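Engineer: Predicted model follows, preceded by the sequence.
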Amino acid sequence: MADGGNRRNATGEVPIQFVQPSRSGKLLQYEHAAKETCTLMDWLGYGPHIRQARSEAYKVHDRLLTALSGGSATWITTGSKAEGLTCYLESDRDIICVNNNLICIEEGVDSSNILKETTILRACSRISYPGHYILLLQRYGTTIPKRVDNALCDDGYGRTFLSSDLYVNECLNIKPTEGQETHERAGPSTPSTFYGGALHTDIVHALHLYCPSILTRWAARPRNWPTPDIVQEVVSVGAVVTPVGLKGSDYEHVEWRLCFNAGENVLVNNLTDTMVKVYVLLKMVKQDVLKPRKKEVTSFTVKNIVLWIAENNPQSLLHERSLLHWLHEGLYALRVAIDTKELPYYMIPERNLMAACALEHEQKLSWIATINDMIEEGPIMILRLPQIRRALIAHTEPLRWYSGRKIEMEMLVLICMNRITLGMDEETDVIVQAAITRSADIRKEVRHRMIMEGRRENNLPDFYQSMLS
């Protein structure tokens, strides 16, 4: 698709326009490879129906956890689990737990109509990098959580602020639930594991931030996507601040970062199927080809590239046949971001997502050369991705059969997760027992087929875990 023309932004270099090329032999080659790749990705668990089912299951679980908190907290699953892109035990589950007992408001917002029972913090950004705040105590409510009170500090000028560093340390003292094993903090998160370490979760304790001016500026941008109703939904779910400052900042240990996790969930879940698959492929490039050691490039980085592409291009062009074209455009934008160390945050363009990345010069040159090679390779570049390569080598019928059983197993586990969280007894609930029975049948079917094909797998518990990873 090199025949197409592209116009690019001066900053960030994200693609803003795609001119439809003539239907040359090269284009037809790309389109055929793109359609085959889309089909493979559906079999591998990235199709729209399984993504939606996963996403809905975690939304239900979040609502149940929120209800169990008695209104004191709102639980929000974020990242790949909320986006429906990873299996139950594949990668960590990222959760934001938002404290409902206080509210942060940006400067200039009138607080007179906020209930007197609510503690108010004023978000001050004048001395911080865009998208980061110092939280100053404006008013005590009738009650204030102990972990908030213990994280309040005096700035030496008669003002009280909430330390992000102290707040995370206070959250580490929260009593774990049954079966939960907590671990040392990792940045703003409090990691924990369940089921003997098989299920990993990263919980970030956050606060609500009312920031109408920022959301209004985002909503008013001229765009091809998302549609006005989705824009309003993103605005309605609002924003939070998480306890992490800009790396290297003089105020790093007291700063809080503005996040739109719930809104970003809405955006990703409303991307076209093709753009979701571009996102997945770029994540594979990041993980399996570039292999960052210190989070120099993250899934959040490539997510923002995909969101910019979606916003700046007509949706009619983001179809299945153009998958590999947009993958190349995503790689181009990633290369520019690595080269210039600049990538504007989709929600707040003034914030540079590459500002604090620990990218060394030799590593940068190596990554740029690798991405250049991938762009030059054309459709065969997807063979660099182990998951896609293995699927291409596999026979079609066994792959589809196994993928179907794997997806069914995962759906049964998600049903059990929500039934048990709802308070149903695992030993007596009819639905849970039926799911457990069917799950056991699936494992036996898969093990039997593997044995018939010459492989040996006799440890059912380990086999169960591998099917959900």
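Structural biologist: Everything's here; your move.

Engineer: only C-alpha atoms for contact and neighbour calcs from this point on.
Structural biologist: Will do.

Engineer: Dead centre of the chain: give me the residue that sits there.
Structural biologist: residue 79 (2.0 Å; CA atoms, centre = their mean).

Engineer: how distant is the longest helix belonging to the chain from the center of its chain?
Structural biologist: In the chain, assigned by DSSP state H, the helix with the most residues is helix 396-421. Helix 396-421 has its C-alpha centroid displaced from the chain centroid by 21 Å (CA atoms, centre = their mean, to the nearest Å).

Engineer: quick one: the helices in the stretch 251-400 of the chain?
Structural biologist: Using DSSP state H, counting those that start in this stretch, the helices of the stretch 251-400 of the chain run over 261-268, 273-284, 299-312, 323-340, 361-377, 386-393, 396-421.

Engineer: Please compare the first structure with the one that follows:
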Amino acid sequence: MQHVSESMFVGLCDIVGTSQEVAIRRETRDIKEMVERRVKPNGTIVMLSGSRREGFRLEGSDTDLMYWPNNHRVIMDMSQSEYYNTANTTLILSDSSESPPGFTLLQLLTPTTFREVQSACVRKNNRVYISSSIYRGLTCSAVVPNFSVHGPCGTGIVGRLEYDTAICFVCDSWPVSASSWIDRCHSWPASKVVGDIVRNGCHFMAIGHPLGPHEHKEWRISFSQAEYKLVYSMNHCQFLTYGLLKLILKEVINHQSEETNKLLCSYHMKTTIFWAIQQNILPHWCPQNLLAGFWVCFKLLLRWVYKGICPNFFIPQNNMFLTKVYGSAQNRLFLQLHELYKKGLACLLQSPSIRSYIIDVLYNPRLSICTDESITRLEVDFDIQLITEFKSVETLDANLCYLTNVIHIIEQYVESPKSLYQVVTLPRLTALIFQQTAFLLQNMYTNKRANKQMYIADKIPCHMLKLAAKFGCISDMLYIAMYYYKTFSYREALCIIEMTKVKLAQPYLMYYGHVDRERYTEAVGGQSWSTKMRQAVAVDMELGTRICYVSELIPEQQSALQKGKARTLIIPVFVMLHFLEFLCYRHIDTTLSQTALDELQVLVHHDRGLYVHDLLRDISWEILGICQQITGNLQAALYSYQQSLTHDPYNNIQTATQGRIQDIVQLTPHQYQ
């Protein structure tokens, strides 16, 4: 049993992640959100929640996002109103007197300028309440294009990722109905974690209890923020056990029958392990006891299904099985789980993800199992994970006041204590801010100042971009080239492009997780992260859609804004390299311009995911078409635009593409009649 447990530990680390990989995922997200919240006192706050926030990257998982207006606050009783300035904060009162445990009505106390809140107001007993169902419909349609309702969320698909977006309200106070949870926390979590959770309050999600008296007006109390902090406080064996429960639910339990495959969800698994840890059923959670921990949780879940009661971890009176697990479906589910229980731990063999790890040990009982992460993972593995997570800190608002506030906040963070991966993430975030600020400044000053003032105004953004490239990665040099192109300094831009070309041609380049591990380790292994970034790492170009970087891409930026993808266009770095090279050489050497276009065409036509990710083929074909249209090759451009439309609309540029196609058809109508 001990050997099998250790094998499972290693196997789950392969699937779920090692403790170091999970820490990378969490800490890069945490610092980005910390910065955002500090600089958006009256804006809309976005919080990643659910399994991705907890540190999972399981295949097929959706992305859960919570949005709330930061100038609206829910209070638990009227006495709390004195802590807020109602001149700039809208107050909402939680009234749970008529609602089931875990649910409440929200009464609007002070005026709001938020149009969706105004439209969702309904009257009851001469008081104004916010209807959860109306608010959900209004806000989800604004944030999630082509959404469908999924519980309190609007579900939509961007590229191949499914997003669950919940628009909610925040409360700085811990709900009275969850006060018993504080008293229960004797052994877990630690008092420091409890204090942090209680200080940060809760949220209210736009969904009522289906059996409550005011289903369409009620709101559910959400502990999403508390939950990810509880998951953070687990040791890695507990976290892997949680991951194993999620896998068994997805690959075994939900494959039993159509009648029962939607009765249990991942949230029930999370609740199960929370109770199992807090009740101290298993004193020692370690690799050798991993399967014992899983079995404790499975038996607890079986008991709950038998009784038809799944107590919410924070408000136990809220039975989360009440409207789903009852009657014949409950009996059927219990019998299915009981059949798995009778098989014992052999039921795990039904999971295709983990079956091989168990079989290896069963057939090789003397197999040596190593659970030491420093041996099972190489330095390059963690570097790949860190680069992957950088994608989650790539988007900020294109507002100069906002960006200068971010710079000020980052100055403060430089001096404050930080974890290892926050130290690494901070320069990347700073580089992004400098890049956006530089182009914002350039856009502001263009054609608005005299020559001397323009010279000074040009020097500042250029210096910021060079500074960003010093502690950024290889691809950050192309922002300098973009700036030079935008300011008509074509030869300077081409010098930067040539330098970037040389670096991108290195055999140890790390891009999109593709890397020659031996050469990478040989070239930069053991060196500082800043050195690795400058010499061996490239990421895709992210252009904020509200900032003009390259005028040729303005229609695509406007299209993305109209489609709801309001933050960025994402462009493969090699596509951007050839694009800029083509644009610059047009003004210097037409032969070399054609060479750059030929290289771009070969890349877009023949790459198989090495340099152009499948999700970014829409923008890649679009850029090829733009270049072909500039040269006058309208037939080739038309083909490229048509190809762009056939690919995943990840960048939401279809409106621009269709407009460009229409332009060509109007120029040569006789060819397309």
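Structural biologist: Yep, it's here. The shown structure was predicted, so the numbers you read here are calculated from the model rather than taken from an experiment.

Engineer: In a markdown table, list the helices of the stretch 251-400 of the first structure along with distance to residue 130 of the first structure and mean neighbour count.
Structural biologist: Listed next are those as a markdown table, based on distance: least, CA to CA, whole Å; neighbours: other CA atoms under 10 Å:
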| stretch | distance to residue 130 of the first structure | mean neighbour count |
| --- | --- | --- |
| helix 261-268 | 17 | 21 |
| helix 273-284 | 26 | 23 |
| helix 299-312 | 16 | 22 |
| helix 323-340 | 18 | 22 |
| helix 361-377 | 25 | 15 |
| helix 386-393 | 38 | 14 |
| helix 396-421 | 38 | 17 |
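
Engineer: Including distance to residue 114 of the first structure, could those helices go into TSV?
Structural biologist: As requested, the helices of the stretch 251-400 of the first structure are exported to TSV (distance: least, CA to CA, whole Å):
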stretch	distance to residue 114 of the first structure
helix 261-268	23
helix 273-284	39
helix 299-312	34
helix 323-340	42
helix 361-377	49
helix 386-393	51
helix 396-421	33
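
Engineer: The residue nearest to the centre of the first structure matches what in the second structure?
Structural biologist: In the second structure, residue 79 of the first structure lines up with residue 50, judged by TM-score structural alignment.

Engineer: show me what contacts the closest residue to its match other than its chain neighbours?
Structural biologist: Among residues not flanking residue 50 of the second structure along the chain, residue 64 sits closest, at 5.5 Å (CA to CA, 6 or more residues apart in numbering). Residues counted as contacts of residue 64 of the second structure (CA atoms under 8 Å, 6 or more residues apart in numbering) are 48, 49, 50, 51, 52, 163, 164, 165, 166.

Engineer: go on, residue 474 of the second structure?
Structural biologist: Contacts for residue 474 of the second structure (CA under 8 Å, 6+ apart) come out as 500, 503, 504, 533, 534, 535, 536, 537, 538, 539.

Engineer: Okay, and which of the residues you listed map to helices?
Structural biologist: Per DSSP H, helices hold the following members of those: 500, 503, 504, 533, 534, 535, 536.

Engineer: The first one: neighbour count?
Structural biologist: Which is residue 500 of the second structure. 18 (other CA atoms under 10 Å).

Engineer: And for the second one?
Structural biologist: For residue 503 of the second structure, the number of neighbouring residues by other CA under 10 Å comes to 19.

Engineer: Isn't it up against residue 535?
Structural biologist: Yes - here residue 503 of the second structure reaches residue 535: they are 6.9 Å apart, a contact under CA atoms under 8 Å.

Engineer: and the helix or strand residue 623 of the second structure falls within, how far from the chain's centre?
Structural biologist: Using DSSP states H and E, residue 623 of the second structure sits in helix 617-631. Chain-centre distance of helix 617-631 of the second structure: 29 Å, with CA atoms, centre = their mean.

Engineer: re earlier: which one of the helices of the stretch 251-400 of the first structure lies nearest to residue 353 of the first structure?
Structural biologist: Smallest distance to residue 353 of the first structure across these (CA to CA): 7.1 Å, for helix 299-312.

Engineer: what's the average distance of that closest one to the second structure?
Structural biologist: On superposition with the second structure, the mean distance recorded for helix 299-312 of the first structure (mean CA distance after the TM-score superposition for the first structure) is 0.8 Å.

Engineer: For that helix, which helices and strands make contact with it?
Structural biologist: Here helix 299-312 of the first structure touches strand 15-18, helix 273-284, helix 323-340, going by 3 or more CA pairs under 8 Å, 6 or more residues apart in numbering; DSSP states H and E.

Engineer: Please, which helix or strand holds residue 179 of the second structure?
Structural biologist: Take DSSP H and E as the rule and residue 179 of the second structure turns out to sit in helix 179-184.

Engineer: Now do the contacts for residue 388 of the second structure.
Structural biologist: Residue 388 of the second structure neighbours (CA under 8 Å, 6+ apart): 512, 513.

Engineer: Map it onto the first structure.
Structural biologist: Match for residue 388 of the second structure (TM-score structural alignment): residue 413.

Engineer: now the helices: where do they sit in the stretch 1-150 of the second structure?
Structural biologist: Listed in chain order, the helices of the stretch 1-150 of the second structure (DSSP H, counting those that start in this stretch) span 2-16, 19-39, 50-54, 115-119, 132-143.

Engineer: The third one vs the first structure - mean distance after superposition?
Structural biologist: Okay, so that is helix 50-54 of the second structure. Mean for helix 50-54 of the second structure is 0.8 Å (mean CA distance after the TM-score superposition for the first structure).

Engineer: isn't residue 99 of the first structure right next to residue 76, touching?
Structural biologist: No - checked against CA under 8 Å, the pair residue 99 of the first structure and residue 76 is beyond contact range at 11.5 Å.

Engineer: Who has more neighbours out of these two?
Structural biologist: Neighbours per residue, other CA under 10 Å: of residue 99 of the first structure and residue 76, the larger number sits with residue 76, 24 against 19.

Engineer: With adjacent residues omitted, what lies nearest to that one?
Structural biologist: Nearest to residue 76 of the first structure is residue 96, by CA to CA, 6+ apart, at 5.1 Å.

Engineer: And the one you found, how close does it get to residue 426 of the first structure?
Structural biologist: In this view, residue 96 of the first structure and residue 426 of the first structure are 27 Å apart by CA to CA, to the nearest Å.
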